[in-house]
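**Student:** this is the structure alone, sequence omitted:
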């Protein structure tokens, strides 16, 4: 059996996490941005995208219609299905709005709305289950059999939502298909195009995010376990942190006042030189 479901690296590379909704006054909404069922390793301020978080939000919203904004490359299939089922249980009505990307497990979540809107320049990304597995040939056969069942479950959901045939949906999934907003509506997976004035771009100030995403995508392709990827990304982020010069007190606590000033000037010169070399 697969131990974990991995994020598809193609979706991760193309995802733009800076897109954000322009929420309407009085609207009850949930914004799902990030990786499904996982922490977001690029931003320590981001919250995991989990069914527990969605459940808590729906309990707070109560018997009111809810709008769910999605911009996610996907993640755990099981968590995505759990979120889909939890949203489907909300009796007051669910509207889905895809801002940038609903990929992989996030495309499953996007099927939960009675009304499903997508930006004209946004995308759905559908594909077969993706995992990393280790073991002998018997375990590999078991893994393949399990993935076949998981793929059929997703295929059934896309078929029921869109009204398309199994042959058509299987072709989409086998081909790892990106659908533009217009194509997604024409396919039946989405119902309406989203107005452009409902999307904005947030400014996080984190210029290292695109590089970190590309690094993780490459590490996924290389088959590196998730724990090791997280460590390498943390090391990468640390390497980009501004250099903090040591204080003269830490280097030589017994310095005289004149020596202290000289040491301070020397340290500043050294740090300026190092910054210029970066």
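**Tutor:** Structure's in. What do you need? In this text the structure is predicted, and so the values were computed from the model without any measurement.
**Student:** C-alpha only now, for contacts and for neighbours.
**Tutor:** OK.
**Student:** show me the strands in the chain, by range?
**Tutor:** Along the chain, the segments classed as strands by DSSP state E run 19-21, 29-36, 66-75, 94-103, 115-119, 123-126, 177-180, 192-194, 199-201.
**Student:** just those strands: most buried one?
**Tutor:** Mean neighbour count (mean count of other C-alpha atoms under 10 Å) peaks for strand 94-103 among those, with a mean of 28.
**Student:** and that strand, what does it pack onto?
**Tutor:** Packing contacts for strand 94-103, counted by 3 or more C-alpha pairs under 8 Å, 6 or more residues apart in numbering; DSSP states H and E, involve strand 19-21, strand 66-75, strand 115-119, strand 123-126.
**Student:** okay if I get the strands of the chain as CSV plus distance to residue 148?
**Tutor:** Below are the strands of the chain laid out as CSV (distance: least, C-alpha to C-alpha, whole Å):
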stretch, distance to residue 148
strand 19-21, 34
strand 29-36, 21
strand 66-75, 18
strand 94-103, 19
strand 115-119, 27
strand 123-126, 15
strand 177-180, 18
strand 192-194, 31
strand 199-201, 37
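**Student:** quick one: residue 162 and residue 186 touch, right?
**Tutor:** No - applying C-alpha atoms under 8 Å as the test, residue 162 and residue 186 come out as separate, 9.3 Å apart.
**Student:** between those two, who's got more neighbours?
**Tutor:** More crowded of residue 162 and residue 186, by other C-alpha atoms under 10 Å: residue 162, with 19 against 14.
**Student:** residues touching that one, list them.
**Tutor:** 187-190 (C-alpha atoms under 8 Å, 6 or more residues apart in numbering).
**Student:** how about the helices in the stretch 101-250 of the chain?
**Tutor:** 105-109, 137-162, 166-174, 181-187, 209-221, 226-239, 248-251 (DSSP state H, counting those that start in this stretch).
**Student:** winner for burial among those helices?
**Tutor:** Highest mean neighbour count among the helices of the stretch 101-250 of the chain (mean count of other C-alpha under 10 Å): helix 105-109, a mean of 29.
**Student:** surely residue 116 is in contact with residue 97?
**Tutor:** Yes - if you go by C-alpha under 8 Å, residue 116 and residue 97 touch, sitting 6.1 Å apart.
**Student:** and for these two, which residues touch both?
**Tutor:** Common neighbours of residue 116 and residue 97, using C-alpha under 8 Å, 6+ apart, are residue 110.
**Student:** straight-line length of stretch 123-138, end to end?
**Tutor:** With C-alpha to C-alpha, to the nearest Å as the measure, stretch 123-138 spans 37 Å from end to end.
**Student:** tell me how far that stretch is from the chain's mean position?
**Tutor:** 17 Å (C-alpha atoms, centre = their mean, to the nearest Å).
**Student:** same question, stretch 23-39
**Tutor:** 12 Å.
**Student:** putting a second one here so we can go through both:
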């Protein structure tokens, strides 16, 4: 059983009752009906094609209504990731991005590329950036061509991050010369996101009444 089969096996199905009877949906199709798109895997051609198709469909359904893109992804292949990025910028519908768990590399770029004022993270999400990577092999001229393309892609990622964060490009290049991790509050300060989504107040109150200590995103106790 490969990774794809495992993922399919784990996807739950939901039965929805309507006036016309019952209908079974996989959970992601049901979320799509609510204009929720979930990116929860490494990015490759197949994943990008599905995400792009969902964005185009929802934009066609209602170009004025926001789309919610939840991201829990370590990034992945550059070209497919840029296909998602370009589609987000092309469609008319606002795209809200929400970091859950972990975003890295291209996953972080997509998070930051959400509509201004609509870029969020859950309190304990981690946002990670690192230099573009890739291997090169073959004859020396081919290795040089591949290196130049990798450099072009890294420069492009720096340009896009500078555009969406408001940080100087030189600072972006210096900061992401090595791995860098942000908690949710730090991501706001850097301009990667606009706001940290807070826990449900009712649940926090219930925990407090039960005498539990609740650790919030900045490391303090509520």
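**Tutor:** Here it is on my side, so go on. Everything numeric here is computed off the predicted structure, so don't read it as measured data.
**Student:** before we move on, back to that, looking at the contacts of residue 162 of the first structure, which one is closest to residue 271 of the first structure?
**Tutor:** Nearest to residue 271 of the first structure among those: residue 190, at 54.5 Å, using C-alpha to C-alpha.
**Student:** quick check: closest non-adjacent residue to the aligned partner of that closest one in the second structure.
**Tutor:** Counting by TM-score structural alignment, residue 190 of the first structure lines up with residue 193 in the second structure. Nearest residue to residue 193 of the second structure, sequence neighbours excluded (C-alpha to C-alpha, 6 or more residues apart in numbering): residue 119, at 4.8 Å.
**Student:** aligned to that neighbour, what sits in the first structure?
**Tutor:** Going residue by residue (TM-score structural alignment), residue 119 of the second structure aligns to residue 116.
**Student:** before we move on, the earlier item: hang on, the match of residue 190 of the first structure packs against residue 112?
**Tutor:** Yes - between residue 193 of the second structure and residue 112 a contact is recorded at 5.9 Å, counting by C-alpha under 8 Å.
**Student:** hmm, back to that, tell me the contacts of the residue nearest to residue 193 of the second structure?
**Tutor:** 96-98, 111-113, 192-195.
**Student:** and if you look at residue 185 of the first structure?
**Tutor:** Residues near residue 185 of the first structure by C-alpha under 8 Å, 6+ apart: 191-193.
**Student:** how about a cut-off of 6 Å?
**Tutor:** residue 191 (C-alpha atoms under 6 Å, 6 or more residues apart in numbering).
**Student:** ditto for residue 77 of the second structure
**Tutor:** 43-44.
**Student:** distance-wise, check it relative to residue 28 of the second structure.
**Tutor:** As judged by C-alpha to C-alpha, residue 77 of the second structure and residue 28 of the second structure stand 23 Å apart.
**Student:** go ahead and confirm residue 106 of the first structure touches residue 74.
**Tutor:** Yes - taking C-alpha atoms under 6 Å as the definition, residue 106 of the first structure is a contact partner of residue 74 at 4.6 Å.
**Student:** if I look at the residue sitting nearest the centre point of the second structure, how far off is residue 120 of the second structure?
**Tutor:** With distances taken as C-alpha atoms, centre = their mean, residue 71 lies nearest the centre of the second structure, 3.2 Å away. For residue 71 of the second structure, the distance to residue 120 of the second structure equals 10 Å [C-alpha to C-alpha].
**Student:** next: residue 138 of the second structure.
**Tutor:** 43 Å.
**Student:** which residue in the second structure aligns with residue 139 of the first structure?
**Tutor:** Looking across to the second structure (by TM-score structural alignment), residue 139 of the first structure lines up with residue 142.
**Student:** just so I know, which of the strands of the first structure lies nearest residue 258 of the first structure?
**Tutor:** strand 199-201 (51.5 Å).
**Student:** of the contacts of residue 119 of the second structure, just say which sits nearest to residue 7 of the second structure.
**Tutor:** Distances from residue 7 of the second structure to these, taken by C-alpha to C-alpha, are shortest for residue 98, at 21.7 Å.
**Student:** which residues touch that closest one?
**Tutor:** By C-alpha under 6 Å, 6+ apart, the neighbours of residue 98 of the second structure are 70, 120-121.
**Student:** again with residue 89 of the second structure
**Tutor:** Neighbours of residue 89 of the second structure in contact, by C-alpha under 6 Å, 6+ apart: none.
**Student:** and it, how far from residue 159 of the second structure?
**Tutor:** 15 Å.
**Student:** what of residue 7 of the second structure?
**Tutor:** Residue 7 of the second structure is 34 Å from residue 159 of the second structure, by C-alpha to C-alpha.
**Student:** and for residue 120 of the second structure?
**Tutor:** In this view, residue 120 of the second structure and residue 159 of the second structure are 21 Å apart by C-alpha to C-alpha.
**Student:** could the contacts of residue 162 of the first structure go into CSV alongside distance to residue 28 of the first structure?
**Tutor:** Shown next, in CSV, are those (distance: C-alpha to C-alpha, whole Å):
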residue, distance to residue 28 of the first structure
187, 28
188, 26
189, 23
190, 21
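**Student:** report the two of those residues separated the most.
**Tutor:** 187 and 190 (7.4 Å).
**Student:** measure how buried residue 21 of the second structure is and give me the count.
**Tutor:** So residue 21 of the second structure, with other C-alpha under 10 Å, has 7 neighbours.
**Student:** for the one 3 residues further on, same thing?
**Tutor:** Residue neighbour count, defined by other C-alpha under 10 Å, stands at 12 for residue 24 of the second structure.
**Student:** before we move on, what about residue 163 of the first structure?
**Tutor:** Residue 163 of the first structure has 13 neighbouring residues, counting by other C-alpha under 10 Å.
**Student:** now do residue 9 of the second structure
**Tutor:** Residue 9 of the second structure has 10 nearby residues by other C-alpha under 10 Å.
**Student:** and it, how far from residue 203 of the second structure?
**Tutor:** 32 Å.
**Student:** how many residues are close by residue 137 of the second structure?
**Tutor:** For residue 137 of the second structure, the count of nearby residues is 9 (other C-alpha under 10 Å).
**Student:** which residue lines up with residue 35 of the second structure in the first structure?
**Tutor:** Counting by TM-score structural alignment, the partner of residue 35 of the second structure is residue 28.
**Student:** so its match makes contact with residue 68?
**Tutor:** No - counting by C-alpha under 6 Å, residue 28 of the first structure does not reach residue 68; the two are 8.8 Å apart.
**Student:** tell me the contacts of the nearest residue to residue 119 of the first structure once chain neighbours are set aside?
**Tutor:** The spatially closest residue to residue 119 of the first structure, leaving aside those adjacent along the chain, is residue 194, at 4.5 Å (C-alpha to C-alpha, 6+ apart). With contact set as C-alpha under 6 Å, 6+ apart, residue 194 of the first structure has these partners: 117-119.
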